[in-house]
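# Predicted model follows, preceded by the sequence.
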Amino acid sequence: MYNIMHNSKTGMIANQGKVDVVSNNIANVQTTGYKKLEVGFLDLYTETLDRNSYPNNSKDAITGTGIKISQATRNMIQGPIRNTGIKTNLAIDGEGLFCVIRPDGTHNYTRNGEFNLDAGGRLVDDYGNILDITYNNGILPQNANLANGDLIINKVGEVFLDDEKVGKIEMYIPKGDNDLIPVGDSIFALREGGGIYLAEKSKILQGHIEMSNVNMQNEMTDLIMAQRAFQFNSRGIKAIDEMWGMINNLQGR
């Protein structure tokens, strides 16, 4: 009976973790550039029941010790592209991430291209992170900023002001699936020892943004399944509690 209770307990904990992940995805269904989290379930240690003084009907009989939730991973599949008509908004069509410079000077990466112009004429996101643009000669032309003139950004990331090329926006791809660490606000930091390289086949769409890749129907289905599994495991604990109560009553007679 202890084994059944332990299995039910681990099932409840794992499914509660699943509910938390799905709830987080649902909360970010409208977050620009958000990438959904995915988790699965893993079996814990199993052991055979084929041993002395342990009655069983098969030498292949085994018992498990429950399950646990797997490490959450990011689904980097591209989300829907929405046309905003705002020239400072950018979306990546294909693989890759924008590089942004945080206030502390560190370089991070994001798919959120909902940029605006700050007082200095730089492209920034809603959190003040500056879009990393490689300017000609390393700097923005003298007496020029992105707020002045007609801003054009073509599909390969070249930045033009009044038909003059002033810089280029590069897109980056991590070398490994686990090279990026989420730091909040749809922004990722490069893990220590991780690598990154240029995305050469992707395109930038000016006047567009990439929406969240969360599918509401799929998330609601996963949420209902996790809640039902949680309830099922809780019934296992309730059944064992009732059996122990019956045993205690019999011993008291």
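Thanks, I have it.

# C-alpha only now, for contacts and for neighbours.
OK.

# quick one: the helices in the stretch 101-250 of the chain?
216-251 (DSSP state H, counting those that start in this stretch).

# so residue 58 sits in a helix?
No - read with DSSP: H, G, I helix; E, B strand; the rest coil, residue 58 is coil and lies in no helix.

# For residue 159, grab the count of nearby residues.
Residues lying near residue 159 (other CA atoms under 10 Å) number 21.

# for the nearest residue to it once chain neighbours are set aside, what are its contacts?
In space, residue 159 comes closest to residue 153 once its chain neighbours are excluded; the distance is 4.6 Å by CA to CA, 6 or more residues apart in numbering. By CA atoms under 8 Å, 6 or more residues apart in numbering, the contact set of residue 153 is 159-160, 204, 206.

# okay, among those, which ones form the most distant pair?
Using CA to CA, the two most remote members of these are 160 and 204, lying 13.7 Å apart.

# more crowded one of these two?
Legend: neighbour count by other CA under 10 Å for residue 160 and residue 204, higher for residue 204 (24 against 18).

# Can you give me the distance of the more buried one to residue 168?
For residue 204, the distance to residue 168 equals 11 Å [CA to CA, to the nearest Å].

# hmm, back to that, let me know the closest of the contacts of residue 153 to residue 174.
Using CA to CA, these come closest to residue 174 at residue 204, 17.9 Å.

# my read: the closest one touches residue 95, true?
No - contact criterion CA atoms under 8 Å: residue 204 and residue 95 do not qualify, at 10.5 Å.

# Please list all residues in contact with the residue nearest to residue 3 when sequence neighbours are not counted.
Counting by CA to CA, 6+ apart, residue 65 is the residue found nearest to residue 3 once chain neighbours are left out, at 6.8 Å. Taking CA under 8 Å, 6+ apart as the contact definition, residue 65 lies against 3, 6-7, 43-46.

# same question, residue 2
So residue 2 contacts nothing (CA under 8 Å, 6+ apart).

# Below is structure B, check it against A:
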Amino acid sequence: MNRTMITATNTLGQLQHKMDIIGHNISNIQTNGYKRKESYFNDLLVQEFKNQKQENETGRLTPLGIRQGTGARISQSQLINSQGSIKSTGRNLDNALEKEDLYFRVRVSDDKGEDTRFTRDGAFHLNPVSNNPEQMMLVTGKGYPVLDENDNPIIIDGSIKNLTFSKEGQLTAEADNGNRQIFNLGIISVKKPQLLEQIGENLLGLPANFDQLGIKEEDILTSLTGGLREGISLNQGALESSNVDLSKEMTDLMNAQRQYQFNAKSVTMADQMLGLINGIR
């Protein structure tokens, strides 16, 4: 196969992956608390041909020999953890985290069992507990239980009159009979967001093999309990918007499409050149 074809095809698949990432960002522009991803390219290994007989050439500005590239690949797909804009909703179950390193803890059940995940989407709801309709559980919009600081689901007894979330993430539930229940929301501070995996449904989680990588959970995140809760900044009656900038994403998408077209054209031109060579008699 022509060397030009090899170089172009190596890059085409990576450009398609970049466009998929951009498309995913654009599709989540209205998702509360969504964090966009950005990909970065690096050159693959370069092959050098030493065809120079003389090592010193007067006036030469470029390195000796011929260097041929083999394409490019995505070297990093980075989670951009910048703060999205805060929009007021006036709904007392909506909560926005006002620091970019903070995440709510939620519990997810799947075929593999139960696990703890993290989200910035603070649009909460109250669902009746299946075995006790007089109790209400605080859940996310997808129905996942919101956890307290001890990793227990937040279950409220009795008929609820009012719910109040403090700036430090403390939930006070007032019943019709005047009784009050207090819960501390399970909130973490993420030190290394790039080590978290996007699980889907606007959730992040620890990598399955992080212990094999020689990394401890406390190196990635910190549970804000006790005196650390002073670092929490919660805004009740508001939600955080996605941090996706549509104009930037469209510009990046057009650039990626042009690069894809250029590499596809290189394959076509290389095929035409091979056709001309094969046609020589």
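Done, it's in. Quick caveat: nothing in here was measured; it's all calculated off a predicted structure.

# List only buried entries from the contacts of residue 65 of structure 1.
6-7 (16 or more other CA atoms under 10 Å).

# Quick check: the gap between the alignment partner in structure 2 of residue 216 of structure 1 and residue 252 of structure 2.
Alignment note (TM-score structural alignment): residue 216 of structure 1 maps to residue 246 of structure 2. Distance, residue 246 of structure 2 to residue 252 of structure 2, using CA to CA: 10 Å.

# who has more neighbours, these two?
Taking other CA under 10 Å, residue 246 of structure 2 and residue 252 do not tie; residue 252 has more neighbours (16 against 13).

# helix, strand or coil for the residue nearest to the more buried one when sequence neighbours are not counted?
Residue nearest to residue 252 of structure 2 in three dimensions, not counting chain neighbours: residue 22, with 7.6 Å by CA to CA, 6+ apart. Secondary structure state of residue 22 of structure 2, per three-state DSSP, is helix.

# Roughly how far does residue 22 of structure 2 sit from residue 41 of structure 2?
As judged by CA to CA, residue 22 of structure 2 and residue 41 of structure 2 stand 14 Å apart.

# and what of residue 105 of structure 2?
From residue 105 of structure 2 to residue 41 of structure 2 the distance is 33 Å (CA to CA).

# which residues touch the residue in structure 1 that residue 84 of structure 2 lines up against?
Counting by TM-score structural alignment, residue 84 of structure 2 corresponds to residue 79 in structure 1. The contact partners of residue 79 of structure 1, by CA under 8 Å, 6+ apart, come to 33, 210-214.

# Return the distance of stretch 115-135 of structure 2 from the chain's centre.
Centroid separation between stretch 115-135 of structure 2 and its chain, computed with CA atoms, centre = their mean, to the nearest Å, is 23 Å.

# Can you name the element that comes right after the helix or strand hosting residue 3 of structure 1?
Using DSSP states H and E, residue 3 of structure 1 maps to helix 2-27. Once the chain leaves helix 2-27 of structure 1, the next helix or strand it forms, by DSSP H and E, is strand 37-38.

# these two touch, right, residue 174 of structure 1 and residue 199?
No - in this structure residue 174 of structure 1 lies outside contact range of residue 199 using CA under 8 Å: 9.4 Å.

# more crowded one of these two?
Between residue 174 of structure 1 and residue 199, residue 174 has the larger neighbour count (other CA under 10 Å), namely 20 against 16.

# What is the equivalent residue in structure 2 for that one?
Match for residue 174 of structure 1 (TM-score structural alignment): residue 190.

# Please work out how many residues are found near the closest residue in space to its match that isn't next to it in sequence.
Excluding its sequence neighbours, the residue lying closest to residue 190 of structure 2 (CA to CA, 6+ apart) is residue 221, at 4.3 Å. The number of residues packed near residue 221 of structure 2 is 20, by other CA under 10 Å.

# hang on, isn't residue 221 of structure 2 packed against residue 188?
Yes - the pair residue 221 of structure 2 / residue 188 is scored as a contact, 6.5 Å apart, by CA under 8 Å.

# Could you tell me how far the aligned partner of residue 256 of structure 2 in structure 1 is located from residue 220 of structure 1?
In structure 1, residue 256 of structure 2 lines up with residue 226, judged by TM-score structural alignment. Separation of residue 226 of structure 1 from residue 220 of structure 1 (CA to CA): 10 Å.

# which one in structure 2 is aligned with residue 5 of structure 1?
Aligned partner of residue 5 of structure 1 by TM-score structural alignment: residue 5.

# ok, its match - contacts?
Taking CA under 8 Å, 6+ apart, one finds 266-267, 270 in contact with residue 5 of structure 2.

# which of these show up in structure 1 as well?
Of these, the contacts whose aligned counterparts also meet in structure 1 (both residues aligned by TM-score structural alignment, their matches' CA atoms under 8 Å) are 266-267, 270.

# Please give the element, helix or strand, for the nearest residue to residue 41 of structure 2 once chain neighbours are set aside.
Leaving aside its sequence neighbours, residue 41 of structure 2 sits nearest to residue 74 (CA to CA, 6+ apart; 4.4 Å). Element membership of residue 74 of structure 2, judged by DSSP H and E, is strand 72-79.

# how far is that strand from where the chain is centred?
For strand 72-79 of structure 2, the separation from the chain centroid amounts to 13 Å (computed by CA atoms, centre = their mean).

# Check which helices and strands it sits against.
Counting contacts by 3 or more CA pairs under 8 Å, 6 or more residues apart in numbering; DSSP states H and E, strand 72-79 of structure 2 is packed against helix 3-27, strand 37-43.

# which stretch among those comes nearest residue 133 of structure 2?
Minimum separation from residue 133 of structure 2 across these (CA to CA) falls at helix 3-27, 36.9 Å.

# superposed on structure 1, where does that closest one end up, distance-wise?
Comparison of helix 3-27 of structure 2 with structure 1 after fitting gives an average deviation of 1.2 Å (mean CA distance after the TM-score superposition for structure 1).

# How about that helix, which residues are buried there?
Burial within helix 3-27 of structure 2, assessed by neighbour count using 16+ other CA under 10 Å, is assigned to 4-5, 7-12, 14-15, 18-19, 21-22, 25-26.
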